[in-house]
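J.: Turn this into a model:
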Amino acid sequence: MAIGKLFIGKSVRELRLSRKWNQAQFAERLGISTSYLNQIESNNRPVSATVLLGLVDKFQLQLSGIAGGEGDRLLSAFSEALSDPLFETVSPTVQDIKLVVQNAPGIAHGLILAHQAYRRSTEQLAGIDQELAKGMTEATPYEEVRDYFHFIDNYVHDLDVAAERLASELGLSEHPLGALKRELQARGIAVRHCVDDGSLRSFDAVSSTLFLNKHSPPQTQQFQMAVQLAQTAFGGAIDAIVGAAGFRTVEASEICKIGLQNYFAGALLMPYCEFADAAASLRHDVELLALQFRTSIEQVCHRLSTLQRPGRKGVPMFFARIDRAGNITKRHSATKLQFARFGAACPVWNVHQAFEAQGRILRQMAETPDGGKYLSLALQVTKRSGGFRGQAITYALAFGCEMSNAEAFVYADDLLETAKPVFEPIGVSCRICERTRCPSRAWPPMKGRIDIDHHQRMTVPYEIR
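T.: The predicted structure follows:
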């Protein structure tokens, strides 16, 4: 999707506030009038090319984040909602949708929530059991928290900085397991190993003892100790973040606390600047990063998707975790590629093939219907607990970037040398995909008429007009 006029008031305002300048001071250094700056920050006027170059040259504004980030995620979700036949008579233009997202994001968020409620109530009327359907006209607590992290760019600044500072104080880079254990003991918490009862971590508040599953790998044990540190030392900060988020239910607040504790643990084990530098120097080789930071590959992939610190952003990436049934259990994208909010992911996407290629990282050059081109990487991960009779959980990880950033990935070297690269056509999900001739289509798009020719049978038993 081509980018027209740039309304980047939020980015400009954050840039000014990060330097603790008022509008007059910032406008003077930028060489524009205070009134013009005020109009830019209020999204009443687009930023000109001259001003944009000044922001990049004088204040190191990152161009990679201007057309991406929250705007693209909100634009994708808003467009998907408006693709519902419910809005067939409205048919807003792309420019209309972009203007709402840029100038009135609150309205876009509100319509998305309303559309979610509409879809759930429609599903209830379609025959969902009455008892199971109670409360489904609102987003579930899990979905509410998922969307919270999605729209804050999967980056929590205060926790990230605090974790980085603590990692430096503890010297985690040498022996993270020992350093974390000593820090917990210094805070009055004993660390013990327990017989496998299915739990990864169990804390006894009475005796101030943290019990870890002795069969868990070191990466899991140190992550759970980091989670315990988040609860013990940063519980107040996490409570403040959750309170400011304004969740509708207690359940959502509690789920978000878990997410923030896990976020802190990842940021502690993989401190921002050190990890970002290593990612760049190792060219995003997730296996080497996992070895260097003594973490799992999933932890590395997840951390790569959080490198969104203002003024120090990493390569914009997408990341998802998918189970064998096609459910997306984790998802985030700092690129223009967005994941479906309803229905399964595109069957042509290489993440589904990862289950057939254990131990290998699959590569795919993919193109979406809007012309976006991506490097998509996928691999299967299996987590085991206990011995032969222990439970094994298998899922696939998908991560990657836009092809314009593919040179930063070791996985793209020979692909970029191809004279005429071949991109596989993928979509977000069948329900909104524009491709009419895809042989892998699972069901018709919500918009589009179906024609059936009883005298001819193609792979898909209907034509889409």
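J.: switch to C-alpha atoms for all contacts and neighbour counts from now on
T.: Will do.
J.: Tell me where the stretch 51-200 of the chain has helices.
T.: Assigned by DSSP state H, counting those that start in this stretch, the helices in the stretch 51-200 of the chain fall at 70-82, 94-103, 105-125, 141-151, 157-170, 176-186.
J.: what's the neighbour count on residue 443?
T.: Neighbour count for residue 443, taken as other CA atoms under 10 Å: 11.
J.: show me what contacts it?
T.: Neighbour list for residue 443: 430-431 [criterion: CA atoms under 8 Å, 6 or more residues apart in numbering].
J.: measure it to residue 329 for me?
T.: 22 Å (CA to CA, to the nearest Å).
J.: Minimum distance to residue 23: which of the helices of the stretch 51-200 of the chain has it?
T.: When the helices of the stretch 51-200 of the chain are compared by CA to CA, helix 94-103 sits nearest residue 23, at 20.0 Å.
J.: Taking helix 105-125 as reference, get the angle to that closest one.
T.: 110 degrees (axes from the mean of the first three to the mean of the last three CA atoms, to 10 degrees).
J.: Let me know the angle separating helix 94-103 from helix 70-82.
T.: 130 degrees.
J.: Just to check, residue 328 is in contact with residue 320?
T.: Yes. Using CA atoms under 8 Å, residue 328 is in contact with residue 320, at 6.7 Å.
J.: Can you list the buried residues in stretch 180-194?
T.: Of the residues in stretch 180-194, 180-182, 184, 189-191, 194 count as buried by neighbour count, 16 or more other CA atoms under 10 Å.
J.: residues making contact with it?
T.: For stretch 180-194, the surrounding residues in contact (CA under 8 Å, 6+ apart) are 170, 172, 208-214, 222, 225-226, 229.
J.: Looking at those residues, spot the one nearest residue 97.
T.: Using CA to CA, the contacts of stretch 180-194 come closest to residue 97 at residue 226, 42.5 Å.
J.: Sequence B follows; please return its structure for comparison with A:
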Amino acid sequence: MTRIAIGRRIRESRMDAGVTQTDLAKAIGISPSYLNLIEHDKRLIGGALLKRIAGALDTPLAVLSGANDAPLASEVAELARSLSFRGLDEAAASRFTGQYPDWANAFVQLHRRYRDATETALALSDRLSQDPALMELSHAVLTQISAIRSFAEIMEQYPDLEPAERERFCGIIADQSDRLGSSAREMIALLDGARNAPTPTSPQSEVDDFIHHCDNHLPRLEEAADALRARLETSIEMLPAAIENRLVRTHGLTIRRGRANIDRRDVRRHDLVLLDEEALDATHRFQLARTLADLELGDVTEELVADDRLTSDESRDIARRAMANYAAGALLFPYDAFHDEAEATRYDIDRLAQRFGGSFEQIAHRLVTLRRPDAQGVPFAFLRADPAGNISKPFSIAGLRMPRLGGACPLWAVYAAQATPDRTVSQLAEMPSGEQFLFIARSQSKRAPVYGRAQARFSVMLGCDVVYGERVVYFDSYASGRASLATPVGFNCRSCPRSACAQRAQAAIISAPTPPGGAPPAAPRMDEAEAGGPESREQSRKQGLASTART
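T.: Next up is the predicted model:
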């Protein structure tokens, strides 16, 4: 990250203190001309000189150095990239933050509010289409509005209605209006909990929201995992053996390998770790690491799950399992070593798996957590899908929303990977609005193939903005920029406007699909009926009354 420009801050602090350039230069032992160059950011300034300036102006060193603004500048640069402001690089973000820290913070806060509002709107849209109660109320509201409109149009178009007939229609309109008001109140009551934020519909949704709030990075667990690894006093290569040894010698556990489903009584024993003999070695290592994290990092986990966002015992239990998995990844894949190796290999997942002994999914999970401000990795979104298209573990990034309800676009690489098991698939995906993302996916099983036993397979996908393409090895195939290399996709069928897509499974919500059997005929307008003379007018009137009564 380019250093924060601090000359302007020194100048403003000096002027606020009522000190001239000459006096300050004399106090710190430099010439006024050199101080002038510093204040205009024409000269770099060392730590010792900056300390003398801060002391002479009686100003905190952090205020002049902008040390607290480095993460802010990094976030400004990240937002500029996510919004495709390609002309704004990290140096420009640093200058902006250094000169106008309050404005930079306002920019970040404004974008966060925009993102929250967008996520709320998307969540409410998902809920309207998935919640049976809301779907039923939406249908009732539309039906009642149609009835009111139809009868009102009849009364407007046919002033010669008999008094009894007019009174009957007025009664119908009043009744439908009452029903419309009741339906609207019920819908508002259901949505009232989502006024400030969408209310999760399940404990898993609460945990997903909690993880998103933490940006999938938990410094407390990172520090605790580092301390635990230091106590093991071993290298990365020997770490799995050291973990198993500590479980046996320190915690008195017995580790057995066998078929995990043959003796459930053994599985429930607290002094036994039963490793499925059909599972892969990477799964065994991760299970042992998670067991050790449960035993030795439980206090940290309990502090994290005490968050107010987790409102039920079930959601806290799910969060505990998620924290244990996170801690296991942090233990097996040390942040600094893993981050450095990821950058050196340009995020080659296979090479990272070979170096650290993890599976594709474990490595992908760890890549998503590289969000420490002073050593950030490429920001990845994450998604997992089974062969039926069921989505799990969604984690979104700016501009790339992973679906929580329903499925993703069937053209995404996460589904294409299922056709080529155990082979990494990449894709340059272009959204309807023109944004492009790099998708990396693989379909794998967590168990070795055994004759006569069904394999549980999952496809795992990472996604990042193409602005990070040069840092990722999988982008090399698309570096030429040819339009033919990009695959036109959407987020899901409901929100995608690509009408010519051969994979469309559902109508887009922006269209107005015709109900099965065709829509009932609308009440005729007087100018259309008059064209056919008195007979046509009377016939049209009867048809309109009959169709409206059916509605």
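J.: still on that earlier bit, export the helices of the stretch 51-200 of the first structure as CSV, with columns for distance to residue 374 of the first structure.
T.: Formatted as CSV, the helices of the stretch 51-200 of the first structure follow (distance: least, CA to CA, whole Å):
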stretch, distance to residue 374 of the first structure
helix 70-82, 15
helix 94-103, 22
helix 105-125, 26
helix 141-151, 20
helix 157-170, 28
helix 176-186, 35
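J.: which one of the ones you listed is the most hemmed in?
T.: With neighbours taken as mean count of other CA atoms under 10 Å, the helices of the stretch 51-200 of the first structure reach their highest mean count in helix 70-82, at a mean of 21.
J.: That helix vs the second structure, average offset?
T.: Comparing helix 70-82 of the first structure with its match in the second structure after superposition yields a mean distance of 4.5 Å (mean CA distance after the TM-score superposition for the first structure).
J.: Check which helices and strands that helix sits against.
T.: helix 94-103, helix 105-125, helix 141-151 (3 or more CA pairs under 8 Å, 6 or more residues apart in numbering; DSSP states H and E).
J.: Neighbours of the aligned partner of residue 414 of the second structure in the first structure, how many?
T.: With TM-score structural alignment as the criterion, the equivalent of residue 414 of the second structure in the first structure is residue 351. Number of residues near residue 351 of the first structure (other CA under 10 Å) recorded here: 30.
J.: Please apply the same query to residue 33 of the second structure.
T.: Residue 33 of the second structure, neighbours per other CA under 10 Å, totals 12.
J.: What lines up with it in the first structure?
T.: That one, residue 33 of the second structure, aligns with nothing by TM-score structural alignment.
J.: which helices and strands does the helix or strand hosting residue 33 of the second structure pack with?
T.: In the assignment (DSSP states H and E), residue 33 of the second structure maps to helix 32-39. On a contact count with 3+ CA pairs under 8 Å, 6+ apart, helix 32-39 of the second structure meets helix 7-16, helix 21-28.
J.: And the first one, how far out from the chain middle?
T.: Using CA atoms, centre = their mean, to the nearest Å, the distance from the centre of helix 7-16 of the second structure to the centre of the chain it belongs to is 40 Å.
J.: now stretch 219-237 of the first structure
T.: Here the centre of stretch 219-237 of the first structure is set off from its chain's centre by 22 Å, with CA atoms, centre = their mean.
J.: quick one: contacts for the residue nearest the centre of the second structure?
T.: Residue closest to the average C-alpha location in the second structure (CA atoms, centre = their mean): residue 396, at 1.8 Å. Taking CA under 8 Å, 6+ apart, we find residue 396 of the second structure in contact with 212, 380-382, 402.
J.: separation between the equivalent of it over in the first structure and residue 122 of the first structure?
T.: Taking TM-score structural alignment, the alignment pairs residue 396 of the second structure with residue 333 from the first structure. Residue 333 of the first structure sits 29 Å away from residue 122 of the first structure, going by CA to CA.
J.: Likewise for residue 310 of the first structure?
T.: 41 Å.
J.: can you check residue 263 of the first structure too?
T.: When residue 263 of the first structure is compared with residue 122 of the first structure (using CA to CA), they lie 35 Å apart.
J.: what does residue 397 of the first structure give?
T.: 32 Å.
J.: do the same with residue 271 of the first structure
T.: Following CA to CA, the distance that separates residue 271 of the first structure from residue 122 of the first structure is 45 Å.
J.: thinking again about what came up before, show me what counts as buried in the helix holding residue 33 of the second structure.
T.: Going by 16+ other CA under 10 Å, helix 32-39 of the second structure has these buried residues: 32, 35-36, 38-39.
J.: can you map out the strands along the first structure?
T.: 190-194, 201-204, 209-213, 318-323, 328-333, 362-367, 373-384, 392-402, 424-425, 450-451, 463-464 (DSSP state E).
J.: so which of those strands gets nearest residue 105 of the first structure?
T.: Of the strands of the first structure, nearest to residue 105 of the first structure by CA to CA is strand 328-333, at 18.3 Å.
J.: So which bits of the closest one are buried?
T.: For strand 328-333 of the first structure, by 16+ other CA under 10 Å, it's 328, 331-333.
J.: Repeat that for stretch 279-297 of the first structure.
T.: 279, 282-286, 288-290, 293-297.
J.: now it: which residue numbers in the second structure?
T.: Against the second structure, the aligned range for stretch 279-297 of the first structure is residues 342-360 (TM-score structural alignment).
J.: Quick check: end-to-end length of the matching stretch?
T.: 14 Å.
J.: again with stretch 360-374 of the second structure
T.: End-to-end for stretch 360-374 of the second structure, by CA to CA: 26 Å.
J.: Give me the residues contacting that stretch.
T.: Residues contacting stretch 360-374 of the second structure (CA under 8 Å, 6+ apart): 71, 74, 215-217, 219, 329-330, 333, 335, 339, 349-350, 352-353, 376-382, 442, 460-462.
J.: Quick one, which of those residues are buried?
T.: Buried members of the contacts of stretch 360-374 of the second structure, scored by 16+ other CA under 10 Å, are 71, 74, 215-217, 329-330, 333, 335, 339, 349, 352-353, 377-382, 442, 460-462.
J.: what's the burial count for the residue in the first structure that residue 201 of the second structure lines up against?
T.: Matched by TM-score structural alignment, residue 201 of the second structure corresponds to residue 139 in the first structure. A count of nearby residues for residue 139 of the first structure, using other CA under 10 Å, gives 18.
J.: swap in residue 453 of the second structure?
T.: Residue 453 of the second structure: 7 neighbours (other CA under 10 Å).
J.: aligned partner of it in the first structure?
T.: By TM-score structural alignment, residue 453 of the second structure lines up with residue 390 in the first structure.
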